[in-house]
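Chemist: for reference, the sequence and a predicted model appear below.
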Amino acid sequence: MLETSIVTGHQDSGLATLVPYLRCVHCGKGAVHFSKGLANCEECGKGFALRDGRFPDFLTDEDREQLKKELAFWEDHFANTVYQDESEASYQRWATLMQVKNQDTVLEIGCGSGALLTRLPAKVRVGLEPAACLLTATSGFFGVIGSAEAMPFKGEVFDMAFFKHSLHHVQDKAKAFAEAVRVLKKGGRLIIMEPNAEHPQRRLISNPESLFRKLSPVVKLIGPVETFQTVDELVELGYENHLKVEKILYTESHYDRVTVRQRLQRLYSRSLRTVVPQKYLMPNYYVQFRKPLDV
């Protein structure tokens, strides 16, 4: 579902709020300040453009080349729109699961148009997104253009970081995961909501080179580099990054306009739920990690 409005919340529109969180991706250590229409590194002097006058752009030429197909996909299909594909009840359910507090600083990685991010009652909401075209029509959060694999943020500055159906768009998932842990405060939470790679339909389309994936009438609007991962693979990444697993939930999203595929999913999950494990029934999962205080 595409909508043209989004909740604005109570975010201050001033970019100065972003300054304590930003870090130069060029030298990797300099703080960033805003002046003369640029985001400037105080250490190396590198200047980064402000897209649309409000979105600091930290993508490098190498990033753009690596993301070329993915950026073109979003530009072709969703440029300058507010992309929201789930029902209001579905977004509110995710928000309830996340239990965000009013004083929290929250980062969404691969935020798109911020459909879930804007529904969280956080003190500061920041969305990292490589596709600038998905940010231009948005409000209610601070949009930052950048790569999940080299985030333009200082270490240990967010109370929560989360991926909402975005990690499968990232080529180096382990690197993006480690970056999310780096920017998370000690005691903070990392939440990942993703398509479940163990679900039969997800298995069919997870390989970009598979014949089923290439049948565009069957698989519509799937990005060129999307690959899914299992909960076990995520849990292993969590252990490698010294995180504690707090919650694992297999679930499904809900939509205002139900497609044939979604009707089949409902039939599949409800008819087999007494004999088939949840990990094979549900198309999505929710995994919550905690960063220990002693890391």
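Modeler: Yes, it's here.
Chemist: C-alpha from now on. contacts and neighbour counts both.
Modeler: Will do.
Chemist: can you pull out the helices in the protein?
Modeler: Counting by DSSP state H, one finds helices in the chain at the ranges 61-66, 68-78, 88-98, 173-183, 200-205, 211-214, 231-240, 260-272, 278-281.
Chemist: could you export those as CSV, including distance to residue 154 and mean neighbour count?
Modeler: CSV is the format used below for the helices of the chain (distance: least, Cα to Cα, whole Å; neighbours: other Cα atoms under 10 Å):
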stretch, distance to residue 154, mean neighbour count
helix 61-66, 19, 12
helix 68-78, 25, 15
helix 88-98, 23, 15
helix 173-183, 6, 20
helix 200-205, 35, 16
helix 211-214, 38, 15
helix 231-240, 20, 15
helix 260-272, 40, 13
helix 278-281, 36, 20
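Chemist: ok, second structure coming up, stack it against the first:
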Amino acid sequence: MSTEESVAAHYSRGNAEEQLLGIVRAAGGNPESFSPAELHGADQLHIGGAAATTRVAERVGINAGSRVIDLGSGLGGVARHVAHECGASVHGVELTPQFVDTARSITERTGLSGQVSFSQGSILALPFGDDTFDAALMVHVGMNIQDKDKVFAETARVLRPGGVLAVYDIMLLGGDIEQYPLPWAATPEISFV
């Protein structure tokens, strides 16, 4: 099994969509139509949740005219948040098929399908032409990417001149190697902090 297949398998546990809809139901919301905020950040699989996403988007300068790529978009929480809060158009690329299906379904239920789309694939080989996006976000994804140079080269290719890549991630700056299992890796074979 390749590293990417192992990463996708790691994240393909449980029924994420039903868990997210359960959060909406438990708060008294309608699981067929709700705002992204009703998920209370459960769809943003990173430290700091929605508040961190807002800070990153503000620092990047994302606004209503921005075309954004969300690298490793997970359940789509970052993409929906940026579209809803900033008015940007966002495309998420995600390795895990189950997450792509969930992201699309939740996005439809939040009424953001006109602004947010998703494709299943590798961020090591982005399915877009050169100079397509104004900004790229990579939120808690790098810890599962061994070939970071390739990700950065692909991202630079799809960003327009002057475009910005924002990386918000967990990094190991020295010291001991972490103890497994971790939220992003059960074993060291898929952990690249």
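Modeler: Done, it's in. In this text, all values refer to a predicted model and were calculated from it rather than measured experimentally.
Chemist: circling back to that earlier point, compare the helices of the first structure and give me the one nearest residue 225 of the first structure.
Modeler: helix 68-78 (7.0 Å; Cα to Cα).
Chemist: so which of the helices of the first structure gets nearest residue 130 of the first structure?
Modeler: Set against residue 130 of the first structure and scored by Cα to Cα, the helices of the first structure come closest in helix 68-78, at 7.5 Å.
Chemist: tabulate the helices of the first structure (JSON lines), appending distance to residue 130 of the first structure.
Modeler: Putting the helices of the first structure into JSON lines (distance: least, Cα to Cα, whole Å) gives the following:
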{"stretch": "helix 61-66", "distance to residue 130 of the first structure": "9"}
{"stretch": "helix 68-78", "distance to residue 130 of the first structure": "7"}
{"stretch": "helix 88-98", "distance to residue 130 of the first structure": "22"}
{"stretch": "helix 173-183", "distance to residue 130 of the first structure": "13"}
{"stretch": "helix 200-205", "distance to residue 130 of the first structure": "23"}
{"stretch": "helix 211-214", "distance to residue 130 of the first structure": "24"}
{"stretch": "helix 231-240", "distance to residue 130 of the first structure": "22"}
{"stretch": "helix 260-272", "distance to residue 130 of the first structure": "29"}
{"stretch": "helix 278-281", "distance to residue 130 of the first structure": "31"}
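Chemist: which residues of the first structure fall in strands?
Modeler: Here the first structure has its strands, by DSSP state E, at 2-3, 32-35, 38-41, 47-51, 55-56, 82-83, 105-109, 124-128, 142-144, 158-164, 184-195, 244-251, 284-290.
Chemist: point out the most buried one among the ones you listed.
Modeler: Of all these, strand 142-144 carries the top mean neighbour count, a mean of 28, counting by mean count of other Cα atoms under 10 Å.
Chemist: which residues in the second structure does that one match up with?
Modeler: The counterpart of strand 142-144 of the first structure in the second structure, using TM-score structural alignment, spans residues 117-119.
Chemist: mean distance, the matching stretch to its aligned residues in the first structure?
Modeler: Its matched residues in the first structure lie on average 0.5 Å from stretch 117-119 of the second structure after superposition (mean Cα distance after the TM-score superposition for the first structure).
Chemist: what span of the second structure is stretch 166-177 of the first structure aligned with?
Modeler: Taking TM-score structural alignment, stretch 166-177 of the first structure hits residues 141-152 over in the second structure.
Chemist: returning to what we had before: now the strands of the first structure as TSV including distance to residue 203 of the first structure?
Modeler: Formatted as TSV, these follow (distance: least, Cα to Cα, whole Å):
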stretch	distance to residue 203 of the first structure
strand 2-3	27
strand 32-35	42
strand 38-41	42
strand 47-51	38
strand 55-56	36
strand 82-83	25
strand 105-109	24
strand 124-128	28
strand 142-144	32
strand 158-164	19
strand 184-195	10
strand 244-251	16
strand 284-290	12
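Chemist: nearest to residue 227 of the first structure, out of these?
Modeler: Of all these, the one in closest proximity to residue 227 of the first structure, counting by Cα to Cα, is strand 184-195 (9.4 Å).
Chemist: identify the residue spatially nearest to residue 145 of the second structure, adjacent ones excluded.
Modeler: Closest residue to residue 145 of the second structure apart from its sequence neighbours, by Cα to Cα, 6 or more residues apart in numbering: residue 192 at 6.0 Å.
Chemist: what do you get for residue 164 of the first structure?
Modeler: Nearest non-adjacent residue to residue 164 of the first structure, counting by Cα to Cα, 6+ apart: residue 193, 4.8 Å away.
Chemist: contacting residues for the equivalent of residue 195 of the first structure over in the second structure?
Modeler: Using TM-score structural alignment as the criterion, residue 195 of the first structure maps onto residue 170 of the second structure. Neighbour list for residue 170 of the second structure: 140, 142, 143, 193 [criterion: Cα atoms under 8 Å, 6 or more residues apart in numbering].
Chemist: before we move on, the earlier item: now the equivalent of the residue nearest to residue 145 of the second structure over in the first structure: how far from residue 153 of the first structure?
Modeler: Using TM-score structural alignment, the equivalent of residue 192 of the second structure in the first structure is residue 227. Noted for residue 227 of the first structure: a distance of 26 Å to residue 153 of the first structure, by Cα to Cα, to the nearest Å.
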